[in-house]
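S.K.: coords please:
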Amino acid sequence: MGVEEEYLLVDAEGVPTGVADAAVRAYERGGGEPADEGEPGGGLEHELQEQQIETGTHPCVDLSELAAEVREGRRRAAGAAQQAGGRLVAVATSPVPGPTTLSRGARYEAMAQTYALTVREQLTSGCHVHVSVEDDDEGVAVLDGIGPWLPVLLALSANSPYWRGEDTGYASIRSQLWNRWPTAGPTAPFGSAQAYRDTVAGLVATGAALDPAMIYFDARLSPRYPTVEIRVADVCLRADDAVLVAALARGLVETAARQATQGVRPVLTRVEPLRAATWRAGRTGLAGDLLVPPMMKPVPARDAVAALLDHLRPALTDSGDLPMVQELVAGLWQRGTGADEQRAWALEGGLPGVIDHAVEATLA
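M.R.: The predicted structure follows:
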């Protein structure tokens, strides 16, 4: 498994600042390894806007190794941001208003022309977890099996309560903004690898996606690596929460792959309740009810998380991840999600204070 994290870059006053290109160049001038399309992990990468930067871990098997890689990626990006005159902060949307500056490149320019305001206002940061699969057939069986559980991962990671200087009332407003893309969101079961490929090709043919890399499903087959890529989560405020999301994502993939091997058919959930479950998770995070399979009925968030852990217990036990996952879940319940922490800081020192605290928490 591996984790990609997108971060916001801010200036001394906490306003988003377009220094990503300068940060990447500073990192590479200092001897940092450029990001390699063929070999995941290491380096720094541009994102859609100059006010963002991305890191990725190398593929890991051990959860402790992954945790070290996540923290090292954050340190790497923070050091480069500092050299460029900015600060790194792991929040999924900016608490304060700020500009967006499109990153250079023909593809980004084509996106801006095609999607207009959606691109201009797209300053959101996510956490993407890659988990290896044997082939596309296993990958699609996994996608069909994990969909109803993905909103719980969104709720656990919720870290974007503010947008343009105001409290949106959502724990993850990023999930709302992200779903403005025509190819984003949950998907109904595909049934086969060929059906998945036909769906992707059809969306590209319509112009709703410029290329397969713009298939922004909550979980997809990665166009770059032999993995299932789970993309539903906000970037997590704290590294511990990113590790938790990754461990649960791997547990979901392993559980679904085992069930497919055993001939257990996935719950055939229509996309409408999946969209409702995703909205519910983004609206209240862990503070309200969540919808869980098989019935997709609302239950308290604690019960939903407990149900997810029960569903994953055999896989988490076999991987050795269960004790750490239980510890990380307990820590999350104690301090709250990133959205909870941001709101608490805002009460103390207003939105500029949120950024200062979040910069510290990003590297804690």
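S.K.: going forward, measure contacts between C-alpha atoms and count neighbours the same way
M.R.: OK.
S.K.: and the strands in the stretch 151-300 of the chain?
M.R.: In the stretch 151-300 of the chain, the segments counted as strands under DSSP state E, counting those that start in this stretch are 162-163, 166-167, 219-221, 227-234, 289-292, 297-300.
S.K.: ok, and which of those has the densest surroundings?
M.R.: Of all the strands of the stretch 151-300 of the chain, strand 227-234 carries the top mean neighbour count, a mean of 28, counting by mean count of other Cα atoms under 10 Å.
S.K.: can you give me how far that strand is from the chain middle?
M.R.: Distance of strand 227-234 from the chain centroid (Cα atoms, centre = their mean, to the nearest Å) equals 6 Å.
S.K.: then stretch 237-249?
M.R.: Per Cα atoms, centre = their mean, the displacement of stretch 237-249 from the mean C-alpha position of its chain is 10 Å.
S.K.: with stretch 210-227 instead?
M.R.: That offset, for stretch 210-227, works out to 13 Å (Cα atoms, centre = their mean).
S.K.: so can I have TSV of the strands of the stretch 151-300 of the chain showing distance to residue 92?
M.R.: Formatted as TSV, the strands of the stretch 151-300 of the chain follow (distance: least, Cα to Cα, whole Å):
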stretch	distance to residue 92
strand 162-163	9
strand 166-167	14
strand 219-221	18
strand 227-234	6
strand 289-292	21
strand 297-300	24
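S.K.: of all the ones you listed, which one comes closest to residue 198?
M.R.: Evaluated with Cα to Cα, the strands of the stretch 151-300 of the chain place strand 219-221 nearest to residue 198, the distance being 12.9 Å.
S.K.: how about this one, so we can line them up?
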Amino acid sequence: MARRSPEISGLEWHPGGEFSLGGEDELFLVDQRGLMLGPAAEAVMSTLSARGAHGTLKGEIFVDEIELETPICSDAEGVHRSLQRLRSSLVTEGVRPMAVGLHPSAGFGAADLAASPRYDRIGGEFAGLLRTPTAAFQVHVGAPDPATALKVYRGLRNRLSVFRALAAGSPYWHAHDSGLACVRPAILRSYPRTTMPPALPTWEAYVEAIELAVWAHEVPDYSYVCWELRPQPRLGTIEVRVMDAQSSLARAAGLTALVQGLARHAVESPDLQDLPDEVVLANDLRACRYGLEASVVDADGSRRPMREIAARALDDARKHLTPDGLDGLLDAVQAILVEPPEYVRQRALYERDGMPALLADLAARTANVDC
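M.R.: Presented below is the predicted three-dimensional model:
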């Protein structure tokens, strides 16, 4: 069976900074009532797309969604400062952004897509599957070579459900309670090539898996293969894609620090085995359903409460960040374990004051870059 070579498919590793960080903050553009703008967002986006010293504002596949990209940062504080300035620039321009994994009341139906060669291709392939926009908070962590990248990949993959549970904050869809802590993956799982990350014992295994996917799906390159955790060879990073968009930038920054700390832990104290693919999927499904109240299979193969696993992951990250004075932002992750989770907070607000109040709250928290 034919395969593309790494030279053709662009899979050679370009060294990234050692544990450097980058954030991608996906936001919905909403009106004064908190409803998505739809085609009206095109005029707004035409004035916003720009690149500056603090990062990049760019359109997403949906016309009423924007992505804020930070520059390469040495630590989570740099990501935090960049996103503060980028979100503030939106608010200054009179734009109302909303950070949430899935808009709570957006209807089920055909979404309005932005025009570009890449998006036209995806829209043609996915057709009616692109029916409801989703938004994520994605973090890249750098690695200097493939061997280090795979250690980071293994460590983060074994704990991927921890990130899902800590960041879970999309309980509503189409104005109804989904019953899940995080419903966004229910949309994403319908998309081709959007799957949980497979076990990768070697770099050659990664190359073979990607080349097969690119060939079988007839797509141009590896960037169309959207595992929820994936190597990015051209950037020299491992990209964490499971987290819901975070209305609180403090929590987004804390989760970024957690990625960096656990990446360091994965290299300095490597896991001895990969969790089987079916276990990683099962862990993720339980985290989506129950959030921090789930029980999942730990990296050592034992079943434990999610809160216990998350607390230990936080301790491991803090151990590796504290010597460099980079652990302060992890306090926001500790708060997630102590305070009511975001999906609980949203449900309480909705039950007390209704959907308009929930939409107003999400937009206000997104605009408040100090929370």
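S.K.: ok, how many other residues are close to residue 261 of the second structure?
M.R.: Counted with other Cα atoms under 10 Å, the neighbours of residue 261 of the second structure add up to 27.
S.K.: and it, what does it touch?
M.R.: Residue 261 of the second structure makes contacts with 316-321, as judged by Cα atoms under 8 Å, 6 or more residues apart in numbering.
S.K.: before we move on, back to that, so which of the strands of the stretch 151-300 of the first structure is nearest residue 126 of the first structure?
M.R.: Proximity to residue 126 of the first structure, assessed across the strands of the stretch 151-300 of the first structure by Cα to Cα, is greatest for strand 227-234 (4.4 Å).
S.K.: tell me which of the contacts of residue 261 of the second structure fall in strands.
M.R.: Secondary structure defined by DSSP state E assigns none of these to strands.
S.K.: restricted to helices, list these.
M.R.: Mapping these onto helices (DSSP state H) picks out 316-321.
S.K.: show me which of these are buried.
M.R.: Neighbour-count burial (16 or more other Cα atoms under 10 Å) applied to those gives 316-321.
S.K.: between those, which is closest to residue 93 of the second structure?
M.R.: Nearest to residue 93 of the second structure among these: residue 321, at 36.3 Å, using Cα to Cα.
S.K.: quick revisit: got the contacts of residue 261 of the second structure as CSV, with distance to residue 55 of the second structure columns?
M.R.: CSV is the format used below for these (distance: Cα to Cα, whole Å):
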residue, distance to residue 55 of the second structure
316, 30
317, 26
318, 27
319, 30
320, 27
321, 24
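S.K.: residue 63 of the second structure: which of the residues you listed is nearest?
M.R.: Nearest to residue 63 of the second structure among the contacts of residue 261 of the second structure: residue 317, at 37.1 Å, using Cα to Cα.
S.K.: what residue of the first structure takes the place of the closest one?
M.R.: Taking TM-score structural alignment, residue 317 of the second structure has residue 312 as its aligned residue in the first structure.
S.K.: same thing with residue 176 of the second structure?
M.R.: When the first structure is aligned by TM-score structural alignment, the residue opposite residue 176 of the second structure is residue 166.
S.K.: any idea what sits nearest its match, other than its immediate chain neighbours?
M.R.: Excluding the flanking residues, the one nearest residue 166 of the first structure by Cα to Cα, 6 or more residues apart in numbering is residue 95, at 7.3 Å.
S.K.: the one you found -> the second structure?
M.R.: By TM-score structural alignment, residue 95 of the first structure lines up with residue 104 in the second structure.
S.K.: show me what contacts that match?
M.R.: So residue 104 of the second structure contacts 170-176, 359 (Cα under 8 Å, 6+ apart).
S.K.: any idea how far it is from residue 285 of the second structure?
M.R.: For residue 104 of the second structure, the distance to residue 285 of the second structure equals 20 Å [Cα to Cα, to the nearest Å].
S.K.: by contact count, what packs against the strand of greatest length in the second structure?
M.R.: Using DSSP E, we find that the single longest strand of the second structure is strand 21-30. Strand 21-30 of the second structure sits against strand 65-69, helix 76-92, strand 96-98, strand 137-142, helix 249-268, with contacts defined as 3 or more Cα pairs under 8 Å, 6 or more residues apart in numbering; DSSP states H and E.
S.K.: now do the buried residues in the second one.
M.R.: Residues of helix 76-92 of the second structure classed as buried: 76-84, 86-88, 90-91 (neighbour count, 16+ other Cα under 10 Å).
S.K.: do you know how far the counterpart of residue 51 of the second structure in the first structure is from residue 302 of the first structure?
M.R.: Applying TM-score structural alignment, one finds that residue 51 of the second structure aligns to residue 34 in the first structure. Residue 34 of the first structure sits 42 Å away from residue 302 of the first structure, going by Cα to Cα.
S.K.: ok, now residue 341 of the first structure?
M.R.: Distance of residue 341 of the first structure to residue 302 of the first structure, given as Cα to Cα: 18 Å.
S.K.: fine by me, thanks again.
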